[in-house]
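Colleague: With the input below, show me the fold.
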Amino acid sequence: MTLSAAPRINCEVQETEAERARIFNIQRYSLNDGRGIRTVVFFKGCPHRCPWCANPESLAPSIETVRRESKCLHCTPCLRDADECPSGAYERIGRDITLAVLEQEVMKDAIFYRTSGGGVTLSGGEVLMQADFATRFLARLRQYGVHTAIETAGDASLSRLLPLARQCDEILFDLKIIDAQQALAVVKMNQPRVMANFLALVAEGLQVIPRLPLIPGYTLSDHNIRAVLAFLQTTRVRTLHLLPFHQYGEPKYRLLGEAWVMNEIPPPSADEIATVRQMAEAQGFQVTVGG
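Modeller: You can find the predicted model right below:
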């Protein structure tokens, strides 16, 4: 891959543009969100409510303020203002950013993209909630030869999804609960639209990588796994990523003052993961555990 140099940008001019997105994190040196070493931009806002979500700070599209007790000095009076807090106990989650500034941020890591074959992945939340910005942003990155990817559940109109997908070298596409009624009730997802969108992207010849989160009590059932595999068998796709459930998101729920409903759910065992892997491989899929 050949990366061209990013031009110098006059941020004072660009800041006046209306091309803004709301993000909550830029994670550098990621190895689990596409090929090579990647910079992951996390967009804020998600229309779904997966009980197992590990990024609860991504759900609300609004900018939130949280307090970290371990840093709090218990000032009197407390202003409860992230900008005024002397210890940093009050922290703002989410910020608005322009195309130009975000481009500068991710191109700081261009050397890692070049040496590892990596690039930039847009995640969330759900990036499709800010699809217009994301499409323009990835188009700019591709001008420099940056490998681009998104992580998505694919639940949006095809008119929003397809232009963005066409700017991607990889589309990491989550297939969660196949049963339409259960998907709507549990995660507020239009599963028939998700599956139609998946087929549309594959028909476009795009590099779509399906991912199946292994969530005990939800997706990790024989019926759901067989339904996912049967659906994929109707396509040319022969890769599958398995994403085992974990408890890493629990501290974030406490920070936000919200209940973590999965606290009694154990991660899938090695035998359970191996069983799913064997089922998929027996049907001719190349399986990767993890992203």
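Colleague: For the rest of this, base every contact and every neighbour count on C-alpha atoms.
Modeller: Noted.
Colleague: Next, the residue of the chain positioned farthest from its centre: secondary structure please.
Modeller: Distance from the centre of the chain peaks at residue 76, with 39.7 Å (Cα atoms, centre = their mean). Here residue 76 is coil, with the state taken from DSSP: H, G, I helix; E, B strand; the rest coil.
Colleague: What's the separation between it and residue 184?
Modeller: With distances defined as Cα to Cα, to the nearest Å, the gap from residue 76 to residue 184 amounts to 47 Å.
Colleague: What strand or helix carries residue 135?
Modeller: Residue 135 belongs to helix 131-142 when elements are defined using DSSP states H and E.
Colleague: Show me what counts as buried in that helix.
Modeller: Residues of helix 131-142 classed as buried under the neighbour-count rule (16 or more other Cα atoms under 10 Å) are 131, 132, 133, 134, 135, 137, 138, 139, 140, 141, 142.
Colleague: Sequence B follows; please return its structure for comparison with A:
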Amino acid sequence: MTSSAAPHISCEVTDTRADRARIFNIQRYSLNDGQGIRTVVFFKGCPHRCPWCANPESLSPKIETVRRESKCLRCKRCRQDAQECPSGAWEHIGRNVTLEQLEHSVLKDEVFFRASGGGVTLSGGEVLMQAEFATQFLRRLRQLGIRTAIETAGDAPLSRFLPLASVCDEVLFDLKIMDTQRAREVLNINQPRVLENFRHLVANGIKVIPRLPLIPGFTLCEENVAQILAFLAPLAVQEVHLLPFHQYGEPKYHQLDKVWQMAGVAAPTEQDIATLREKVERAGYRVVIGG
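Modeller: The predicted structure follows:
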């Protein structure tokens, strides 16, 4: 019998060299991606297709070119070339970096890390698609005394995931749709592997912080939250982050000529969030809103 579920796409990227990665942004002075003041490196490429993704420019591992209408001069010399555009209306999304280049860039913020107890967080996209580079990079930072973290959906072979997680001070681990079939069909996520990886990380003494995206129609329902809390109950986890849905990513979809599937979907109300927070706190966890 042929399954109607979409085939699972593995966490792989075209360029798997350990000394070079493809990123699309470096965000400095972040307070929401780990402890203290963070510099967040966004890796390009993601095998998942979450309808609510706020970073559609992260999905393709390829370098893309986009046009920003507000900057366009309507000049006749336009060849849709980001290198020749005089106003910056055309720009590339994505660039290749070496270990040395990325280290030099993030260490510009070292004084803020030292003062605040912060550090560097690797995000995406999905950083596990370029895990070998990320592992080497974070190992370098750890040797310099810089705190490290990753944000991930956790869907990759443990042989690739565990070495990276082992050089992190914390792993910010998203738990989304718990139903196996729906997670595969909607998100292209192998949920049994995700949960097994989560257990392995905790068993290996790695600090794992589960994050629950609160997405109306997908994750923000009593059954899904109950399944997450039941999964976490026997594990040594003390803190849970709740990530309310928002519409901030919609303009990016228009720039990339992509369809924003969440158009018109209302964000959770303050009462929705307060109710869920109370439920998670009653289960014994410290709750952070926004992560």
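Colleague: Run through the neighbouring helices and strands of the one helix or strand residue 29 of the first structure maps to.
Modeller: Take DSSP H and E as the rule and residue 29 of the first structure turns out to sit in strand 20-30. Under the contact criterion of 3 or more Cα pairs under 8 Å, 6 or more residues apart in numbering; DSSP states H and E, strand 20-30 of the first structure touches strand 38-43, strand 95-98.
Colleague: Pick the most deeply packed of these.
Modeller: The highest mean neighbour count among those, using mean count of other Cα atoms under 10 Å, belongs to strand 38-43: a mean of 26.
Colleague: how big is the offset of it relative to the second structure?
Modeller: The superposed strand 38-43 of the first structure is, by mean Cα distance after the TM-score superposition for the first structure, a mean 0.2 Å from where its aligned residues fall in the second structure.
Colleague: residues in contact with that strand?
Modeller: Surrounding strand 38-43 of the first structure, the residues in contact under the criterion Cα atoms under 8 Å, 6 or more residues apart in numbering are 21-31, 33, 58, 106, 109, 112-113, 118-127, 130.
Colleague: Next, the buried residues of the following helix or strand past it.
Modeller: Under the assignment DSSP H and E, the closest C-terminal helix or strand after strand 38-43 of the first structure is strand 64-67. Within strand 64-67 of the first structure, the residues that qualify as buried are 66, 67, counting by 16+ other Cα under 10 Å.
Colleague: what's the answer for stretch 265-278 of the second structure, then?
Modeller: Applying a neighbour-count criterion of 16+ other Cα under 10 Å, one finds 268, 273, 276, 277 buried in stretch 265-278 of the second structure.
Colleague: Mind jotting down where the helices sit in the first structure?
Modeller: When secondary structure is read from DSSP state H, the first structure shows helices at 11-14, 99-107, 110-116, 131-142, 158-165, 180-187, 191-203, 222-233, 250-256, 270-282.
Colleague: any idea how far the nearest residue to residue 79 of the first structure once chain neighbours are set aside is from residue 120 of the first structure?
Modeller: Spatial nearest neighbour of residue 79 of the first structure, chain neighbours left out: residue 85 (7.3 Å); criterion: Cα to Cα, 6 or more residues apart in numbering. Summarising the geometry, the distance separating residue 85 of the first structure from residue 120 of the first structure, computed by Cα to Cα, is 33 Å.
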